[in-house]
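Enquirer: show me the folded form of this:
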Amino acid sequence: MTELPQPPNDLRLRAVLPASPKIVYEALTDPAALRVWLTEHAEVELPDRYEFWGPSTPDGAQPHQRLLHADERTIRFAWTVDGVETTTRFDLAEDEDGTQVTLTQSDLPSFEEVLADTAGARGALQTFWSLAIANLADYLSDRALTPRCDFTSAELRAEVVIDAAPEAVFDSMVQPEQFHQWFGANVDIEPYVGGRFAMGGFDLDPGGARFVEFEPGRKATLRFADGETTSWELDGSDGKTRLTLIHSGFDPANPPYPGWAGWLGGISALRRYHELSRARSIWREVAAPGLPEGMLAINP
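Expert: Predicted coordinates for the structure are as follows:
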């Protein structure tokens, strides 16, 4: 089948999930399952209704979805976010490792608009769906889920337990080769106080963020050009690591939800990297409007 060109303002995420198309479809359409891996509230009555809402949904105070089509391999619905009607579509196909899921989301703002904080709730749709699909993969594997982004809170803090020693987890977060493997992004890192950290590399972002704290195996804090900080705190026992991720220094009236949800999606991948032997990335494609060339590097 010939694939149509992707419209310039559309997101396309393609992932392989560890279950048959029938099981994946059930997880996508069972409201009880949606309330576990997607968000707090969901109501589904096919072929007429597909709705979800809650603090973990952008612009999620009320349901804003309208079902357009559903069959055993496709779900398509209109979703009004910040007053703009978008279209979301799931397509399922068999894969040797389970099910290939392709998510398309129309009418996204550009990467530049997201960085400039002018995108509103639609600016978080890319990272919202990336984290949701990662949690769906873990739900299907009966694994603990990664905390979701609360789009109603100005406290950006999350804790996860990783089945690996703190030294190993810390190294995988500050060594470029390892970071690239689990996050799926090209990155340059200078692992010391005053060193730079640049997603996409120093050619794309010469200044980068700077490490203002760096204690191997225990803690690192990055300060960005706008004064915001991201801290990783690690505490270990019995060969496991409690990782606490904290983002601060932002305007509490305008929390940076797109970036925060992106970090949470990365933490999901970090957990898989350490906990699943010979784990492959679930991702086969990530294509988003205006994403700088060379920032992401998907190696399935």
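Enquirer: can we go C-alpha only for contacts and neighbour counts from here?
Expert: Fine.
Enquirer: centre of the chain to the longest strand anywhere in the chain, how far?
Expert: With secondary structure taken from DSSP state E, the chain has its longest strand at strand 84-95. What separates the centre of strand 84-95 from the centre of its chain is 17 Å, taken as Cα atoms, centre = their mean, to the nearest Å.
Enquirer: which positions in that strand come out as buried?
Expert: Under the neighbour-count criterion of 16 or more other Cα atoms under 10 Å, strand 84-95 has 86-92, 94 buried.
Enquirer: same check, this time on stretch 34-48
Expert: By neighbour count with 16+ other Cα under 10 Å, stretch 34-48 contains the buried residues 34-44.
Enquirer: need the contact partners of it.
Expert: Applying Cα atoms under 8 Å, 6 or more residues apart in numbering, the set of residues contacting stretch 34-48 from outside is 27-32, 49-57, 67, 69-70, 132, 135-136, 139, 145.
Enquirer: select from the residues you listed every entry located in strands.
Expert: Where the contacts of stretch 34-48 overlap with strands, as defined by DSSP E, the overlap consists of 49-53, 67, 69-70.
Enquirer: so where do the helices sit in the stretch 1-150 of the chain?
Expert: 21-29, 31-37, 111-115, 125-140 (DSSP state H, counting those that start in this stretch).
Enquirer: off-centre distance for the third one?
Expert: A distance of 16 Å separates the C-alpha centroid of helix 111-115 from that of its chain, computed with Cα atoms, centre = their mean.
Enquirer: cool, the last one as well?
Expert: On the basis of Cα atoms, centre = their mean, the separation between the geometric centre of helix 125-140 and that of its chain is 6 Å.
Enquirer: show the subsequent helix or strand relative to that helix.
Expert: Per DSSP states H and E, helix 125-140 leads on to strand 156-162 as the next helix or strand towards the C-terminus.
Enquirer: in terms of secondary structure, what does that following strand contact?
Expert: strand 240-248, helix 257-275 (3 or more Cα pairs under 8 Å, 6 or more residues apart in numbering; DSSP states H and E).
Enquirer: okay if I get the buried residues of strand 84-95 as a markdown table plus distance to D188?
Expert: As requested, the buried residues of strand 84-95 are arranged in a markdown table below (distance: Cα to Cα, whole Å):
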| residue | distance to D188 |
| --- | --- |
| T86 | 35 |
| T87 | 35 |
| T88 | 34 |
| R89 | 34 |
| F90 | 34 |
| D91 | 35 |
| L92 | 35 |
| E94 | 36 |
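Enquirer: got the buried residues for stretch 101-119?
Expert: Neighbour counts over stretch 101-119 (16+ other Cα under 10 Å) mark 101-110, 114, 119 as buried.
Enquirer: among the ones in strands among the contacts of stretch 34-48, the buried ones, what's the PyMOL command?
Expert: Here is the PyMOL command that selects only those of these that count as buried (16+ other Cα under 10 Å):
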select buried, resi 50+51+52+53+67+69+70
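Enquirer: to compare against the first, here's the next sequence to fold:
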Amino acid sequence: MSETLTLVVRADATIDKAFSALTDRAALTQWLSEFADVELPNRYRFWGRFIPDGDEPRQTLSSATDRSIRFRWDLDNTATDVSIALEPLDALATSIQVTQSGFDPASEGPLGQLQTFWALALANLVDLLEEREVTPRADLTSNELSAEVMIAAPVDAVFESLVSSEKVSAWFGAPLEIEPREGGRFGYGRIVEFAPERRMSVDFAGMGTVTWELEGSGGRTRLTISQSGFDPDRPPYAAWMGVLSGIAELRRFHELPDWRPLWPFEEASPS
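Expert: Reported below is the predicted structural model:
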């Protein structure tokens, strides 16, 4: 079934700064892709190991204005249409909307990776625009799924925000039931290892085990995340990009004194 995926974020940045991040090759390689080739109004292409089906550029520019980019993106023998549109919210804030249509998000392979791909990409775009460090991107050519981030918060606070149903539901953006003990529930997963303020592993049936390891120092926390125990010939890239986009929001949850959810709303509706 063909659907339209729509994701919207707010960035505390001017619309000119946001448009530059969308169209400057060097900026694109910081938040979106490994490689980029942009020459408006002729080309808008990106590819590399962070991009679904990214062994070569597969985008054809349709139109470009000073507030929007539209292109066709051929993925897994499917032609999809993408629009990235900017709207000023005020003099110093911009709404960024990505719409992609013409595909079934429940598909296997690259098409099924698009929702979490854009979630992580947009989270990193917002952090780049707000002059914050971006979250590691997913290498879609590797079956080793791991990443490391520093969070400007003490280890006890970070661990609490990983095991408290109330706090996880706040930054995750949806209710999540957690029983913080070995054998307890973690959403639809099961906690298989639980060492307070040091380590937690959760088994998600069919997608392997996600492990969080924490190390505190000087009021900051080094958080290492990994996913293992899956079929190495079919890495769960969509789920892994979802984990990383969640980590981007977790960092903001701890580090921004006026934190608000990154996603004002998120919608995927049938076309």
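Enquirer: thinking again about what came up before, what would the buried residues of stretch 101-119 of structure 1 look like in a markdown table with distance to L245 of structure 1?
Expert: What follows is these, written out as a markdown table (distance: Cα to Cα, whole Å):
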| residue | distance to L245 of structure 1 |
| --- | --- |
| V101 | 29 |
| T102 | 29 |
| L103 | 27 |
| T104 | 29 |
| Q105 | 28 |
| S106 | 30 |
| D107 | 30 |
| L108 | 27 |
| P109 | 27 |
| S110 | 27 |
| V114 | 22 |
| A119 | 24 |
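Enquirer: just to revisit the earlier point, who's in contact with the longest strand of structure 1?
Expert: Contact partners of strand 84-95 of structure 1, identified using Cα under 8 Å, 6+ apart, comprise 16, 20-21, 25, 73-80, 99-107.
Enquirer: coming back round to it: redo the ones in strands among the contacts of stretch 34-48 of structure 1 as TSV? Include distance to D171 of structure 1.
Expert: Formatted as TSV, these follow (distance: Cα to Cα, whole Å):
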residue	distance to D171 of structure 1
R49	46
Y50	43
E51	41
F52	38
W53	37
L67	45
H69	46
A70	45
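Enquirer: what range in structure 2 does stretch 36-46 of structure 1 sit on?
Expert: Using TM-score structural alignment, stretch 36-46 of structure 1 corresponds to residues 30-40 of structure 2.
Enquirer: report how many residues lie close to the closest residue in space to E112 of structure 1 that isn't next to it in sequence.
Expert: Closest residue to E112 of structure 1 apart from its sequence neighbours, by Cα to Cα, 6 or more residues apart in numbering: G290 at 7.1 Å. G290 of structure 1 has 14 neighbouring residues, counting by other Cα atoms under 10 Å.
Enquirer: tell me where the stretch 151-300 of structure 1 has strands.
Expert: 156-162, 187-189, 196-199, 209-215, 219-223, 229-237, 240-248, 283-287 (DSSP state E, counting those that start in this stretch).
Enquirer: which one of the ones you listed lies nearest to R12 of structure 1?
Expert: Closest approach to R12 of structure 1 among those is made by strand 283-287 (5.2 Å; Cα to Cα).
Enquirer: on that earlier part again, between the helices of the stretch 1-150 of structure 1, which one is nearest to V193 of structure 1?
Expert: Scanning the helices of the stretch 1-150 of structure 1 with Cα to Cα as the criterion, the closest one proves to be helix 111-115, at 25.5 Å.
Enquirer: other residues contacting that closest one?
Expert: Under the contact criterion Cα under 8 Å, 6+ apart, helix 111-115 of structure 1 has outside partners 119, 123, 258, 288-291.
Enquirer: before we move on, the earlier item: kindly reformat the helices and strands packed on strand 156-162 of structure 1 as a markdown table containing mean neighbour count and distance to D188 of structure 1.
Expert: Written out in a markdown table, the entries for these read as follows (neighbours: other Cα atoms under 10 Å; distance: least, Cα to Cα, whole Å):
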| stretch | mean neighbour count | distance to D188 of structure 1 |
| --- | --- | --- |
| strand 240-248 | 19 | 20 |
| helix 257-275 | 22 | 16 |
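Enquirer: okay, these in a markdown table with distance to F183 of structure 1 next?
Expert: Supplementary listing: these in a markdown table, determined by distance: least, Cα to Cα, whole Å:
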| stretch | distance to F183 of structure 1 |
| --- | --- |
| strand 240-248 | 15 |
| helix 257-275 | 5 |
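Enquirer: so how far is A138 of structure 2 from the aligned partner of D59 of structure 1 in structure 2?
Expert: When the structures are aligned by TM-score structural alignment, the residue of structure 2 matched to D59 of structure 1 is D53. Separation of D53 of structure 2 from A138 of structure 2 (Cα to Cα, to the nearest Å) stands at 13 Å.
Enquirer: also L250 of structure 2?
Expert: The gap separating L250 of structure 2 from A138 of structure 2 is 17 Å, by Cα to Cα.
Enquirer: so where is stretch 228-239 of structure 1 in structure 2?
Expert: Equivalent residues of stretch 228-239 of structure 1 are located at 208-219 in structure 2, counting by TM-score structural alignment.
Enquirer: buried stuff in that stretch?
Expert: Of the residues in stretch 208-219 of structure 2, 208-216 count as buried by neighbour count, 16+ other Cα under 10 Å.
Enquirer: nearest residue to P18 of structure 1 in space, please, no chain neighbours.
Expert: Leaving out its chain neighbours, the residue that sits closest to P18 of structure 1 by Cα to Cα, 6+ apart is G98, at 4.7 Å.
Enquirer: can you count the residues close to the residue in structure 2 that that neighbour lines up against?
Expert: Taking TM-score structural alignment, the alignment pairs G98 of structure 1 with A93 from structure 2. Counted with other Cα under 10 Å, the neighbours of A93 of structure 2 add up to 16.
Enquirer: need the contact list for the residue opposite T65 of structure 2 in structure 1 once aligned.
Expert: In structure 1, T65 of structure 2 lines up with D71, judged by TM-score structural alignment. For D71 of structure 1, no residue counts as a contact, taking Cα under 8 Å, 6+ apart as the criterion.
Enquirer: gap between D71 of structure 1 and I133 of structure 1?
Expert: In this view, D71 of structure 1 and I133 of structure 1 are 20 Å apart by Cα to Cα.
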